[in-house]
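Student: A predicted structure for the sequence below; I have some questions about it.
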Amino acid sequence: MIDLRVCTLSKAVGGGIEGFTCGSSARSESAISEHFNNRLQNRQAGEEERICTSTIVQTFLILNQLLKIGKDLRRLYHVACFCRRELERCGIFVYGDVSAPVLPIHTGRLSYAAKFSAVLRRKGILATPVSIPAVEFWASRVRVMLPSDFSDGQVDRLLRRVVEAAGEMGLIQKSCTNKGKMIPYIYGDGEVSLREDEQEEEERAAEEKIRKLIVLDSTQKSTTTNNNNNN
């Protein structure tokens, strides 16, 4: 069984498919192939599906690069944990689980969420304001996304700008004694370098599968168009 659930994690690791796939690998492969074949048959019959080829390509790209996804998820976990600890140490309250790749920073009132979002945007950080009816009016917040491809330096700059913006907005807790004292982020994972060659081979294999998929789709589309013209 394939279970597709909407989430933001796929965007964080470069998928952009708005979901993740879970289930046995054998069943997943057969189910996806079956769905794609059904899509081709529907196209031949003149029945278009809403799912586009680019979405299918992105799905295959994710499913066929498990080593890359594993590496990205490990880094994303470390980045998320570090960012939350550092923001809380600097007197900024963050909602949610410590390992979530989203930083929902508390602002309180709706007007503060909108202003904080605008301040962060001026500093080069995309932060979406969230308030009623999604959350209680007194629990308004901004959501900062954490991608896995951020370098250590980019993580540091993100935190510095968030802390600076929070200071300008008066959102830092008065009891905080670490204002302005940032700890640099350093990430290391020995397993990644040991599997680099294997990961490159996995990437080449995934690209080859996608190339064949695009050729198959283009050929099928051309055949369908010719058949329609003949009719």
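Tutor: Nice, I can see it.

Student: every contact and neighbour count from this point should use C-alpha atoms.
Tutor: OK.

Student: mind listing what's buried in the longest helix anywhere in the chain?
Tutor: The longest helix of the chain (DSSP state H) is helix 196-230. Across helix 196-230, burial judged by 16 or more other CA atoms under 10 Å covers 199, 202-203, 206-207, 210, 213-214, 220, 224.

Student: included below, for side-by-side comparison, is a second structure:
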Amino acid sequence: MAKLTRGLPNISMEKLGSLNIAIRRNTPVASRCLWGLSSFQLDHVRSRTYATAVAAKALKDLNDRFRNELNAIKGAGLFKNERVITSPQGVHVNVEGYGTEMLNFCANNYLGLSNHPEIVRAGKSGLDQYGAGLSSVRFICGTQSLHKDLEKKLSEFHGREDTILYASCFDANAGLFEVICSSPDDAIISDELNHASIIDGIRLTKTKKFRYAHRDMKDLENKLKEAGNSRTKIIVTDGVFSMDGNVAPLPDILELAKKYGALTFIDECHATGFFGATGRGTEEYFGLPPGSVDILNSTLGKALGGAAGGYTTASKEICEMLRQRSRPYLFSNSLPPPVVSSAAKVVDMLMESPELVSKVHSGTNHFREGMKKLGFKVIGDPSHPICPVMLGDAKLTSKFASKMQDKGIYVVGFSYPVVPKEKARIRVQISAAHSKEDINRALNAFESIGKELGVI
């Protein structure tokens, strides 16, 4: 209302409020309220009042539309509730609304280090030495020695020449492809089930785009033939697909890349730190030497401390060009020092001893074998800690997950649009910190509820 008084005679807010209402209702009261106003000033009040009403209606229309859509989502059993955890991330968590501590089987905390005392100490040390944040992007005044140190450690860990840090792996994927494939003469060939961040990153490019059927090497080869003599061709895939827990056929992809002169890219968010004998990911899982894939993106937000941050590791030339041209890197604040320090400590631990990796593998085998004996359908690679328990129906899945939570087992149901329709599942994720007793407790809950709901 105060904006309406600019340029008007001295008129009280009460009178102007009455005027506003009167104009909207087009009543004679308006004439009594307008004592002392010129025709110009009256037109001004009327136009501003009309504009305010139009804007209010636009917001109301949007809210009404969203309210109807949200009700439809709830009616279909697809609404995603956010549960509030009131404790640190870990195997045991406190969840708002539940009186007892819960066993957590739905986090990406694969190594169980999100609240490990050494990692917490490292984060505090980074905070004490370098502060809370840089208040800047990297190329202005947002690079500290600890950023360069972590990039060097990640390069050594992955066997690459250089690494560039991002605020998230979503940013790393969003910032890569328009730099690598900057011309309509380039071509990107992407698995149809790649992560949303990869899809968004590819959409930003002005190049030729091809999508091949999931892990289908015959279709990939056909798309490579269609790409023809493109200036730069790059095959793009997740290393491990997070919803199904299955692994890209990397050796076959590399063979096709060699045959057709294509680069290779792999997203290792659900592999780095815990997949493969020493946690080096999909390359190691298949016995391939480090650096077999040209470009590797991954995250610090899962196994490597669980805070935030992502990175690209590749040749020096690729990383340096990303520093010059990658928009999420150039226009986002640098990673906070506590995050960098805690992630660096995790990499040190993995370099010194990969024993946590073997714990992930043994726990995964125990859970998968137990579920198989109970009669559940668990898909995905048998050695990967992502264990999707397939239930199919979205409402059944939501009900099953809710009953598991009531028994103190924190799992979440996944349904459309996160996964395809009729392929709803509970995605169980095993951590190095899960004991055999923890896993047995989850198995017992699955058995009890599975029988109650007629699933097994």
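Tutor: Here it is on my side, so go on. Remember, it's a predicted structure, so these values are computed and weren't measured experimentally.

Student: TM between them?
Tutor: Taking TM-score structural alignment, normalised by the length of the first structure as the basis, the two superposed chains have a TM-score of 0.56; 154 aligned residues with a CA RMSD of 3.2 Å.

Student: ok so, going back, could I get the buried residues of helix 196-230 of the first structure as TSV with distance to E48 of the first structure?
Tutor: As requested, those are exported to TSV (distance: CA to CA, whole Å):
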residue	distance to E48 of the first structure
Q199	36
E202	32
E203	31
A206	26
E207	26
I210	21
L213	18
I214	17
Q220	13
T224	12
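
Student: farthest-separated two in these?
Tutor: Across those, no pair lies farther apart than Q199 and T224, at 37.4 Å, counting by CA to CA.

Student: residue contacts, F20 of the first structure?
Tutor: Listed by CA atoms under 8 Å, 6 or more residues apart in numbering, the contact partners of F20 of the first structure are 3-7, 9-10.

Student: report the contact partners of the alignment partner in the second structure of F93 of the first structure.
Tutor: Aligned by TM-score structural alignment, F93 of the first structure pairs with K377 of the second structure. Under the criterion of CA under 8 Å, 6+ apart, the neighbours of K377 of the second structure are 371, 389-391.

Student: one more time with 6 Å
Tutor: Counting by CA atoms under 6 Å, 6 or more residues apart in numbering, K377 of the second structure makes contact with 389-390.

Student: how far away is it from G392 of the second structure?
Tutor: Distance, K377 of the second structure to G392 of the second structure, by CA to CA, to the nearest Å: 10 Å.

Student: and I235 of the second structure, by the same measure?
Tutor: Using CA to CA, one gets 31 Å for the distance from I235 of the second structure to G392 of the second structure.

Student: now I189 of the second structure
Tutor: 30 Å.

Student: tell me which of those two has more neighbours.
Tutor: I189 (24 against 17; other CA atoms under 10 Å).

Student: for the more buried one, helix, strand, or coil?
Tutor: strand (DSSP: H, G, I helix; E, B strand; the rest coil).

Student: find me the equivalent region of stretch 395-408 of the second structure in the first structure.
Tutor: Counting by TM-score structural alignment, stretch 395-408 of the second structure falls onto residues 111-124 of the first structure.

Student: show residues contacting the matching stretch.
Tutor: 107, 127, 129, 141-142.

Student: kindly recompute the last result at 8 Å.
Tutor: So stretch 111-124 of the first structure is contacted by 107, 126-131, 140-142, 161-162, 165-166, 169 (CA under 8 Å, 6+ apart).
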